[in-house]
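Asks: Here's a sequence, model it:
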Amino acid sequence: MERGPAHRIRNSRIVVSVFIGLVLMYLLVFMPLPMFIFQPGTADPIKPMVRVKGGDAEEKGAFMLTTVRVSDASITSLLVAMVHPYEDIYFKKDIFKNGENEREYTQRQEIVMQSSQMNAIQAAYRKLNIPFHIQNDGLVVVRTLPGYPAEKELIAGDSIVKINQDPVKSSAELNELMKSKKPGNTIVVTYKRKGEEKAANLTLTALPAEKDANGNVTSERAGLGIVPADVQSIKADQDGKQVKIKAGEIGGPSAGLMFSLEIYNKLTPGDLSKGYRIAGTGTISAKGTVGSIGGIEHKIIAASKAKADIFFAPKDETAEASGGTPARNYSDAKKRADDIHTKMKIVPVGTLDEAIAYLQQLEPKS
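Replies: Prediction:
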């Protein structure tokens, strides 16, 4: 039987309706906007991330690092975030540095995390008078500058291995090799990307003029146009005290304090946790000073959901101490903790010593 015009029109309307529905779903749910949504992340036990040769494994409680979940905004998630009391919206341009793309931002966070881990290990070693040295392991590309030679071949995350036949393991070595080069020279850059070694011929160009310590403009320099970062590791002079950290894909500097506490616990006899679930946040310097971080209100929620008993928050800082806007980490953490009516105790700390002293005076949890 031949179907009539009415049937064909009805089928056409169904196809058009389905197509429009799919387009609307994409626009509402999947189309990314130039914004990020920040919301509570997780509170993850650090013990599985930190390994110490011959370390003390006793830990009845837990030391936990806290995270902020960052996701691309869609129209739907943006509308939800606008009315949700514990979600924040940021334009990507305010998060990225000038000219930085998302890959380069992620790479920068990885480098900052590596630096945080190094500081955490150093702080614990210094506290326990454990001799150590710093080892250069390589040079990684954090970003490439638009309009310069490296932009054609290199991407964030590439490791530079050699310039011509000269091995490179640090930015100092790279700078020294570049001193003898002039704009217009062609060099062979050997690099690794995802474990695969590659080589590229790149013609150097003049880099922007810089000023030295006296304010004088430096002479013309030839270069690739990259922002490099040294990949380093901390090596204990005694093999039995060596610390290794594997934190997966977590980025940023804010787990420094909690890494140091876990390392200290494993390098000393007994259980520093005393059976408590201890969460927290804060950068740490190689000498053990705790610094302020962003997103602490979200981390309070993550720690409370993970049933933490204690939360270490960086002490409030003045504008002078923080180098700009006053940092109110403890005050913001305490306010959010009061808002959500958590039983978790918020403890302000300014140094690793203060955090350790607080835990040492606690009675073990029954």
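Asks: Only C-alpha atoms from now on, for both contacts and neighbour counts.
Replies: Will do.
Asks: Next secondary structure after the helix or strand Leu79 falls within?
Replies: Using DSSP states H and E, the secondary-structure element containing Leu79 is helix 75-83. Counting by DSSP H and E, the next helix or strand C-terminal to helix 75-83 is strand 88-91.
Asks: Packing partners of that following strand?
Replies: Contacts defined by 3 or more C-alpha pairs under 8 Å, 6 or more residues apart in numbering; DSSP states H and E place strand 88-91 against strand 35-45, helix 75-83.
Asks: For the comparison step, fold the sequence that follows:
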Amino acid sequence: MRNKKRGAVWAFVIGIIIAMAISYIKLPYFITKPGNASALEPIIQVDGGYDSKGSFSLTTVSIGRASLISYLAANFDKYAEILPMNQVKAPEESDEEYLNRQLKLMEGSQESALILAYHKAGKEVKSTFNGVYVNSLVKGMPASKSLKAGDRVFEVDGKTLKSAEEFVGYVGKKKEGEQVSITFERENKKRTVQLAIAKFPKSLAKGSDTKAGIGITLMTDREVSVKPDIKLNTEDIGGPSAGLMMSLEIYDQLTKEDFTKGYQIAGTGTIAETGEVGPIGGISQKIVAADKAGKQIFFAPSENGKKGSNYEEAVKTAKDIKTKMKIVPVDTFDDAVKYLEKLKQN
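Replies: This next block holds a predicted model:
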């Protein structure tokens, strides 16, 4: 009897250990899934801003470190994606450093949205530009041989930079093998290097918005002041992909016309202060998130009609999930505004 009881106890203990291993032991992967579609009005509040009958919403992708059970589940979920760690985080980057990088990207996107929306609405906006700085580098890519984190990049092919988004937009149009001239400052000394556009490693290229580049991420350092005042509660939101929708929400609150026309509108895309909309990752997952939240219209980056664009992927996903949500292609902030101006009142 004692042996049977002892065997039962050991079986129970082993079962607990296996259950803990399945649930808590982390694998070298991240799992991304459809996140949420969150209305921006509670997050962005312009002092004395106008109300709207509809809403603008940002869309998110849920991301977490893979456990054995979540890894297995993701293999059976069409809209879950398994990403190697080096596709999400830079080599030797801690979780805290990764989070800080994402928050910095949001900060830059937020500033671009502010400058653009206030300028378009004819309101007072002042921006003090302090430079564009190297945030991280991809090991083995061209930039890693010449640049370092902390370098101030101020020219690309002789073109003076005003934001990180401007750099990404310019370099993103280059093809593999083309040369690009980068002028930067390190320790008060200016240097210029010629770098070739190269393909990203397969682990980074999979699911990425850009397949080739020089292997660099940049941060814009600037100070923005506006009138009327604005409150932005974006401390818990990371990444640059909410830029387009933030600019539309700010613009809508600054102008008397209700640009929502009573519709529930979601979307995604980076935004440059000059108005260009850039591609993002996880577009399919964001379409699923917006559909589940009951959104009626979704703005997707068209990438100037590029094959395999965010817009094309969004349309494909929309058909797959049989949503009634209207997918609208945009290349600029003005494209979105013009669409909204022609929209009939809901």
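Asks: before we move on, back to that, out of the helices and strands packed on strand 88-91 of the first structure, the one nearest Arg193 of the first structure is which?
Replies: The minimum distance between Arg193 of the first structure and these falls on strand 35-45, with 27.8 Å, by C-alpha to C-alpha.
Asks: and the closest one, what other elements does it pack with?
Replies: Counting by 3+ C-alpha pairs under 8 Å, 6+ apart, the packing neighbours recorded for strand 35-45 of the first structure are strand 62-72, helix 75-83, strand 88-91, helix 296-305.
Asks: and the angle for it with helix 296-305?
Replies: For the pair strand 35-45 of the first structure and helix 296-305, the angle between their directions (axes from the mean of the first three to the mean of the last three C-alpha atoms, to 10 degrees) equals 40 degrees.
Asks: if I pick the closest residue to His298 of the first structure other than its chain neighbours, what's in contact with it?
Replies: The shortest distance from His298 of the first structure to any non-neighbouring residue, by C-alpha to C-alpha, 6 or more residues apart in numbering, is to Pro40 (4.3 Å). By C-alpha atoms under 8 Å, 6 or more residues apart in numbering, the contact list for Pro40 of the first structure reads Thr67, Val68, Arg69, Tyr86, Glu87, His298, Lys299, Ile301, Ala302.
Asks: Name the single longest strand found in the first structure.
Replies: Selection of the longest strand in the first structure by residue count, based on DSSP state E, yields strand 132-144.
Asks: How is the counterpart of Ala266 of the second structure in the first structure assigned, secondary-structure-wise?
Replies: Under the alignment defined by TM-score structural alignment, Ala266 of the second structure corresponds to Ala279 in the first structure. In three-state terms, and counting by DSSP: H, G, I helix; E, B strand; the rest coil, Ala279 of the first structure is strand.
Asks: Report the separation between Ala279 of the first structure and Arg69 of the first structure.
Replies: In this structure, Ala279 of the first structure and Arg69 of the first structure are 16 Å apart, going by C-alpha to C-alpha, to the nearest Å.
Asks: Comparing the two, which shows the higher neighbour count?
Replies: Ala279 (30 against 17; other C-alpha atoms under 10 Å).
Asks: before we move on, back to that, so which of the helices and strands packed on strand 35-45 of the first structure gets nearest Thr144 of the first structure?
Replies: Minimum separation from Thr144 of the first structure across those (C-alpha to C-alpha) falls at strand 88-91, 22.1 Å.
Asks: what range in the second structure matches that closest one?
Replies: The aligned range for strand 88-91 of the first structure is 81-84, by TM-score structural alignment.
Asks: which ones are touching the match of Ala266 of the second structure?
Replies: By C-alpha under 8 Å, 6+ apart, the contact set of Ala279 of the first structure is Ala43, Phe63, Met64, Leu65, Thr66, Met258, Ala303, Ala308, Asp309, Ile310, Phe311, Phe312.
Asks: contacting residues for the residue nearest the centre of the first structure?
Replies: Among the residues of the first structure, Gly252 comes closest to the average C-alpha position under C-alpha atoms, centre = their mean, at 1.8 Å. By C-alpha under 8 Å, 6+ apart, Gly252 of the first structure lies in contact with Gln109, Glu110, Ile111, Val112, Met113, Ser116.
Asks: Can you add distance to Arg10 of the first structure and give the helices and strands packed on strand 88-91 of the first structure back as TSV?
Replies: Conversion of those to TSV gives the following (distance: least, C-alpha to C-alpha, whole Å):
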stretch	distance to Arg10 of the first structure
strand 35-45	40
helix 75-83	31
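Asks: element containing Ile327 of the second structure?
Replies: Secondary-structure element containing Ile327 of the second structure, defined by DSSP H and E: strand 326-330.
Asks: So which bits of that strand are buried?
Replies: Residues Ile327, Val328, Pro329, Val330 are the ones in strand 326-330 of the second structure that count as buried (16 or more other C-alpha atoms under 10 Å).
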